[in-house]
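Novice: Let's see this in three dimensions:
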Amino acid sequence: MVFSSLLFLFLFLPAVLLLYFVSPWRIKNLVLFATSLVFYAWGEPIYIAIMLLSTIADYSFGLLLSNPKRSSTQRKGIVVASIIINLTLLGYFKYADFLIQNVNSLFGMQIPLTELALPIGISFYTFQSMSYIIDVYRGTAKAQRNWLDFGTFVALFPQLVAGPIVQYSTIAEQLRHRVVNVELFAEGVRRFIIGLAKKVLLANNIGLLWNTVSSTGTESLPVLTAWIGIIAFAFQIYFDFSGYSDMAIGLGMMFGFRFNENFNRPYTAQSITDFWRRWHISLSTWFRDYLYIPLGGNRNGPWKQLRNIMIVWLLTGIWHGASWNFLLWGLYFGVVLVFEKWFVLKLMQRMPAWIRHVYALLLILIGWVFFAFEDLSIMGAYLAAMFGVNHQPLWNNESLYLLYTNAILLVLLVIASLPKRQHETGFGPAIQLGWHALLFFMSVAYLVDATFNPFLYFRF
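Specialist: You can find the predicted model right below:
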């Protein structure tokens, strides 16, 4: 089940909200936990066991860590055991077949693939669960003694499928003490509708353009068509993922939770360093807090900082999927960030803002090519087409047709990617209510007749 479906909008969500608000406070977390399991089980009921195993294990490890009589060595052993269990589960389901394929290819073996489906949201709830254990070990959070509250934290359906990755310390207090008032609920509904419209009206429609271009052979792909295609992909993945994050944050508000923001207008960035402060903020923050800083960050000289950056970005790449293109994508951004920290940022401070912005967008778009194509040969051919390496034409009639027929949509996407202006929030309540009602109606109308409703981050 996904948020952008009629089943969720008109059956699951209304039923959960009704049940939640008629229930007394003492069982509200039970309602959330039970309905979250139903949400998770809708597509893959067998994988509930995996999530519950991870939940029970980390709940138990948290209690063991809370014992003040534990020695430092014992406490470290508990954390290591938790990390091993979580990463083993994640590694087996997400990376086993990737490893088997490469072993078979390298050594001429025929080890059979597991062919297991990836459990929905495992990359997100695994990181959340590990953050809890590390926070308890560090003393920045107290061990949760109520199993139901901890289970609610792990399984909470608004952010289960696609984040944002919620660190335990962020909502520890909210699990026991939260208040839903009319203002917060209304803001949650507004945020959810904005996210739904971004996903359904913007991401889905520009995704059709990307599908058209990416399904065209790269041998004779004109330069303009290649650039139109990757720009379309950049918009699709942004409005797809940020739309889901908005919906998750909005749903959290409806139930009294406040999740951290996950996007901050990333295509307005003026460097790749700036971009990664704005894109998938919860993932960047997780790797910074639980890997980069513990490795030493930038405290032990430039070479160790280089090592730390590359470790983080190789793992960031492979976190997104079990394929070489994701590893290359992480390596690409790791190298760019190293050059920025050592050379480029100082140089670019002297340049006009528009040059810095063009520089960032160019590197971001090249990065999306690594991300979009799992087949490395097609990836290379697409990059070659973008820069006319094989003497492709600059454009043809199809290029101009694609540009002409999608011009209005592209302009709307650019506007929606820009920072909010003051006048956007200056309308009265009645006009804002009418605007959001119109967005919801248009989104539902699209879904009623939709044959194209992908979710790019669903596989991560």
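Novice: From now on I want contacts and neighbour counts done on CA atoms only, so please keep to that.
Specialist: Fine.
Novice: where's the closest residue to residue 243 other than its chain neighbours, which helix or strand?
Specialist: Spatially, and ignoring its direct neighbours in sequence, residue 243 is nearest to residue 195 (3.9 Å; C-alpha to C-alpha, 6 or more residues apart in numbering). Assigned by DSSP states H and E, residue 195 belongs to helix 182-197.
Novice: residues in contact with that helix?
Specialist: For helix 182-197, contacts defined as C-alpha atoms under 8 Å, 6 or more residues apart in numbering pick out 3-4, 242-256, 436, 439-440, 442-443.
Novice: For ChimeraX, write the selection for the buried entries among the residues you listed.
Specialist: Buried members of these, defined by 16 or more other C-alpha atoms under 10 Å, are picked up in ChimeraX with:
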select :3,4,242,243,244,245,246,247,248,249,250,251,252,253,254,255,256,436,439,440,443
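Novice: Among the contacts of helix 182-197, name the ones in helices.
Specialist: Mapping the contacts of helix 182-197 onto helices (DSSP state H) picks out 242-254, 436, 439-440, 442-443.
Novice: and the residue of the chain positioned farthest from its centre, what helix or strand is that in?
Specialist: Most distant from the centre of the chain: residue 69, at 39.2 Å, with distances by C-alpha atoms, centre = their mean. When elements are assigned from DSSP H and E, residue 69 belongs to no helix and no strand.
Novice: how near is it to residue 133?
Specialist: For residue 69, the distance to residue 133 (C-alpha to C-alpha, to the nearest Å) stands at 17 Å.
Novice: Same check on residue 432?
Specialist: In this view, residue 432 and residue 133 are 43 Å apart by C-alpha to C-alpha.
Novice: In terms of neighbours, single out the busier of these two.
Specialist: Ranked by neighbour count (other C-alpha atoms under 10 Å), residue 432 and residue 133 place residue 133 first, with 27 against 15.
Novice: Sequence B follows; please return its structure for comparison with A:
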Amino acid sequence: MLFNSYPFIFVFLPITVLVYFMLNRLRYGLAAKCWLALSSLFFYSWWNISYLPLLLGSIAFNYAVGRLLQARQAHSLDQTASRRGAKGILIAGISGNVLLLIYYKYADFFIVNIGAATGWEVPLLNLVLPLGISFFTFTQIAYLVDAYKGKAREYNLINYVLFVTFYPHLIAGPILHHGEMMPQFDRVRGKLWDWGNAANGIFIFCIGLFKKVVIADTLAVYANTGFDTASGFVDSWVAALSYTFQLYFDFSGYTDMAIGAALLFNIRLPQNFNSPYKAVNIQDFWRRWHMTLSRFLRDYIYIPLGGNRRGEAIMLRNLVLTFLIGGLWHGAGWTFLFWGLLHGVGQVIQRLWGKLGITMPRVLAWAITFVFITVTWVFFRAESWADAMRLMKGMSGLSGIHLNLDTALLEPVAIMILIAPIVFFCRNSSELSVSFRPNFRQAVVCAVLFVISLMYITRISEFLYFNF
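Specialist: Modelled structure (predicted):
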């Protein structure tokens, strides 16, 4: 089920909210959690019920591993032996999650490349990527690591199911920690209807809906056409910039709708998107873009690799490795790996530049960062290496520079000129949420955004991050 669909907006969301608070009002707290967990499983099954057993199996496996970790640490008198045993359990748990991800996400990629290298003809598995598998897998890996460190304990199966499946974050994040999620469901005040949170949630949800169905889906037409056919200088840059802004509004739109829907339940999801195109360097960009993924990569990959504790050269190596893994997480393809490599190398160059002690004007730093991000998105979006090279040749002028603007390109250029100030200068949704106060003006803005969005919602499309 999609956030940007009539069934979700007019049926599923209001019914789940209404029943949840009715059960809590009647003091059926456990029943309310069960209702929300079952509703989330129904939400997931709406896409393809055949993958529900996969999700439930993943939950059962990780819950059992988490309980083993907790039991090992709680009942062992020999702390050294306990630590070794717990570490073995953790490695087994993480391995199980990674193998599941490799099978569904990377099996065909490996088969193709092994076949190309060896000449073997192995039939592809042609597996359909289960929706949200990267997100619920990473969420549970984080839980296992936190359980191993003693930072997370969950003895109630219903609580754990709700933690993993809570539908505002299930499909495309944010990637959550158990400690920042479950205490909110147990707060007494959180079980009571809150008009302030509801108004704020609806406001943020409407902003996200508008971003997705009006702006992102409009730009998608030009981005798709450009990546299929563009080869000249102007049309290649229009295609790249169209996708750059499409991805921005698509992903931030999803994030807004997830945060807004969760607020209706008095649940505050962590910020996941903080005006990334305002960044003045690559490190700043990754502090703003998909913030919970950046946190995961830092805490569970970069730091375990050694972080910056073993000297400058090892630290730079760890940066590149972390971003290579981040690129591969986004998709099974050499273009995704190269995209990750570019961002890793960008981080290294920034670090080395910082050691020179040379500063540049802030506007120039922002411009270089934005152009770098736009160029790297080409590899992120391209269906093949050949498509990426065609766009890169066009953008670099190697295919010739013809500045006459085709009339078909005037519309996307005009749209991007209109939305650029929103991206670069306006307050983002998180900032608007903090300063939000229910009043007539806000209600009018919300209503206008919602009505306009409904006019576009007939062209229903999935969010881009559903593919990752």
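Novice: Quick one: residues in contact with the helix or strand that comes right after the helix holding residue 195 of the first structure.
Specialist: Next helix or strand after helix 182-197 of the first structure toward the C-terminus (DSSP H and E): helix 204-214. Residues outside helix 204-214 of the first structure that contact it (C-alpha under 8 Å, 6+ apart): 225-226, 229-230, 232-233, 235-236, 240, 402, 409-410, 452-454.
Novice: Then stretch 244-252 of the first structure?
Specialist: Here stretch 244-252 of the first structure makes contact (C-alpha under 8 Å, 6+ apart) with 3, 158-159, 162-164, 187-196, 199, 258-262.
Novice: swap in stretch 455-468 of the second structure?
Specialist: 2, 4-6, 129, 131-132, 134, 171-172, 213-214, 217, 247, 250-251, 254, 329-331.
Novice: Same check on stretch 129-147 of the first structure?
Specialist: Contact with stretch 129-147 of the first structure is made by 54-55, 58-59, 61-63, 65-66, 75, 79, 82-83, 86, 150, 154, 167-169, 172, 286, 290, as judged by C-alpha under 8 Å, 6+ apart.
Novice: Show me these that map onto helices.
Specialist: Of those, the ones assigned to helices by DSSP H are 54-55, 58-59, 61-63, 65, 75, 79, 82-83, 86, 150, 154, 168-169, 286.
Novice: Is it possible to mark the buried ones in these?
Specialist: Members of these classed as buried by 16+ other C-alpha under 10 Å are 54-55, 58-59, 61-62, 65, 75, 79, 82-83, 86, 150, 154, 168, 286.
Novice: from the residues you listed, which is closest to residue 363 of the first structure?
Specialist: If you rank those by distance to residue 363 of the first structure using C-alpha to C-alpha, residue 286 comes first, at 23.5 Å.
Novice: Not counting residues beside it along the chain, what's closest to residue 377 of the second structure?
Specialist: residue 244 (6.7 Å).
Novice: And the one you found? What does it align with in the first structure?
Specialist: Counting by TM-score structural alignment, residue 244 of the second structure corresponds to residue 234 in the first structure.
Novice: Its match and residue 277 of the first structure, how far apart?
Specialist: Per C-alpha to C-alpha, residue 234 of the first structure is found 17 Å from residue 277 of the first structure.
Novice: who's in contact with the corresponding residue of the second structure for residue 297 of the first structure?
Specialist: Aligned counterpart of residue 297 of the first structure in the second structure: residue 307 (TM-score structural alignment). Shown in contact with residue 307 of the second structure (C-alpha under 8 Å, 6+ apart): 314-315, 318.
Novice: doesn't residue 34 make contact with residue 16 of the first structure?
Specialist: No: the pair residue 16 of the first structure / residue 34 is not scored as a contact, 9.9 Å apart, by C-alpha atoms under 8 Å.
Novice: which one of these two has more residues nearby?
Specialist: Applying other C-alpha under 10 Å to residue 16 of the first structure and residue 34 shows that residue 34 carries more neighbours, namely 19 against 15.
Novice: so what's residue 336 of the second structure closest to, chain neighbours aside?
Specialist: Residue 336 of the second structure sits nearest to residue 327 (C-alpha to C-alpha, 6+ apart), 5.0 Å away.
Novice: Can you get me a residue count around the one you found?
Specialist: By the criterion of other C-alpha under 10 Å, residue 327 of the second structure has 24 neighbours.
Novice: wouldn't it be in contact with residue 342 here?
Specialist: No: assessed by C-alpha under 8 Å, residue 327 of the second structure is found out of contact with residue 342, at 9.5 Å.
Novice: rewinding a little: export the contacts of residue 307 of the second structure as a markdown table, with columns for neighbour count, distance to residue 430 of the second structure and secondary structure.
Specialist: Output for the contacts of residue 307 of the second structure, formatted as a markdown table (neighbours: other C-alpha atoms under 10 Å; distance: C-alpha to C-alpha, whole Å; DSSP: H, G, I helix; E, B strand; the rest coil):
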| residue | neighbour count | distance to residue 430 of the second structure | secondary structure |
| --- | --- | --- | --- |
| 314 | 15 | 36 | helix |
| 315 | 19 | 32 | helix |
| 318 | 21 | 31 | helix |
